[in-house]
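> kindly return the folded structure for what I paste below:
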Amino acid sequence: MTHIPINLASKLGTFHEHYKPRTVGQFNGHDLMLVKARGPFNWHVHEDTDDFFLVLSGRLRILLRDGEVSLGPGELYVVPRGVEHCPVADEEAHILLIEPQGTPNTGDPATAAARVLI
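Next up, the predicted model:
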């Protein structure tokens, strides 16, 4: 077994698309994913799992039906399962997501981005 750390900045440099998460590792049945965000995503809900967001750079707003959460670098927020939300980045933001393996990023497998391991 090799012991190589994951360099998040290097991994982020391998893609440019927005809202197309890239899986960089696994942890106890969860995918560790990086995503570049810019503009609004779509309103969606995850009925069976919470949604974890950790901002690495930039700013991210998570719109909720009853308000919003604003995050900067080093801040995280967990959207509870069943809560409709819409991530918005007014300028490009880099985010670490942790989700159970196979969780569709839109909450719907029919519209979800395919998992890409980098």
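
> alpha carbons only for contacts and neighbour counts from here, please
OK.

> can you show me the strands along this structure?
For the chain, the strands defined by DSSP state E occupy 22-27, 30-40, 51-57, 60-64, 67-71, 76-79, 85-100, 116-117.

> which of those sits closest to Pro5?
Pro5 lies closest to strand 22-27 among the strands of the chain, at 10.4 Å (CA to CA).

> can you state the direction angle for that closest one and strand 30-40?
Here strand 22-27 runs at an angle of 150 degrees relative to strand 30-40 (axes from the mean of the first three to the mean of the last three CA atoms, to 10 degrees).

> number of residues surrounding the nearest residue to Pro80 once chain neighbours are set aside?
Spatial nearest neighbour of Pro80, excluding adjacent residues (CA to CA, 6 or more residues apart in numbering): Asp50 at 4.6 Å. The tally of other residues near Asp50 (other CA atoms under 10 Å) stands at 17.

> for comparison, sequence B:
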Amino acid sequence: MVAKVNLAEAFAKIPEAWNPHVAGDINNFQIKLVKLEGKFDWHHHDIEDELFLVVAGRMKMGLRSGDVIVEPGEFIIVPRGVEHCPEALDGECHVVLLEPGSTLNTGNVETEKTRRTLARLDAR
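Alright, predicted model coming up:
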């Protein structure tokens, strides 16, 4: 089935921050939507690169080499192995993630924010 996704409507279905939801699949990759509030945990991914596309709000991507501010309509790709710490600035931030379906949101660390099973927003 071919269907379009309205991002505003999809984000409205996500009840809480730091709880990514799957919005669709592309081969072995998933499009995940997540609301950010405050600061996440420092972590890295051994084998996966991650793309963070900011749709609403502002995000600071903490990197050991220096922080990067990502505005709405901008994205950042964090290569595998790079320690990072996303943080919402100025309240809630809506982010589209593009990453392999196997990617664990907290990477190499286990915290209360770890989500092993993600809810789906699509009818699949």
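
> now which residue in structure 1 aligns to His21 of structure 2?
Correspondence of His21 of structure 2 to structure 1, assessed by TM-score structural alignment: Arg22.

> follow-up on the earlier one: got JSON lines for the strands of structure 1, with distance to Asp108 of structure 1 and mean neighbour count too?
Formatted as JSON lines, these follow (distance: least, CA to CA, whole Å; neighbours: other CA atoms under 10 Å):
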{"stretch": "strand 22-27", "distance to Asp108 of structure 1": "18", "mean neighbour count": "17"}
{"stretch": "strand 30-40", "distance to Asp108 of structure 1": "17", "mean neighbour count": "20"}
{"stretch": "strand 51-57", "distance to Asp108 of structure 1": "14", "mean neighbour count": "19"}
{"stretch": "strand 60-64", "distance to Asp108 of structure 1": "18", "mean neighbour count": "19"}
{"stretch": "strand 67-71", "distance to Asp108 of structure 1": "22", "mean neighbour count": "14"}
{"stretch": "strand 76-79", "distance to Asp108 of structure 1": "16", "mean neighbour count": "16"}
{"stretch": "strand 85-100", "distance to Asp108 of structure 1": "14", "mean neighbour count": "20"}
{"stretch": "strand 116-117", "distance to Asp108 of structure 1": "17", "mean neighbour count": "12"}
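
> distance to Ala9 of structure 1 added to those strands, as TSV?
Formatted as TSV, those follow (distance: least, CA to CA, whole Å):
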stretch	distance to Ala9 of structure 1
strand 22-27	11
strand 30-40	10
strand 51-57	9
strand 60-64	18
strand 67-71	19
strand 76-79	18
strand 85-100	9
strand 116-117	15
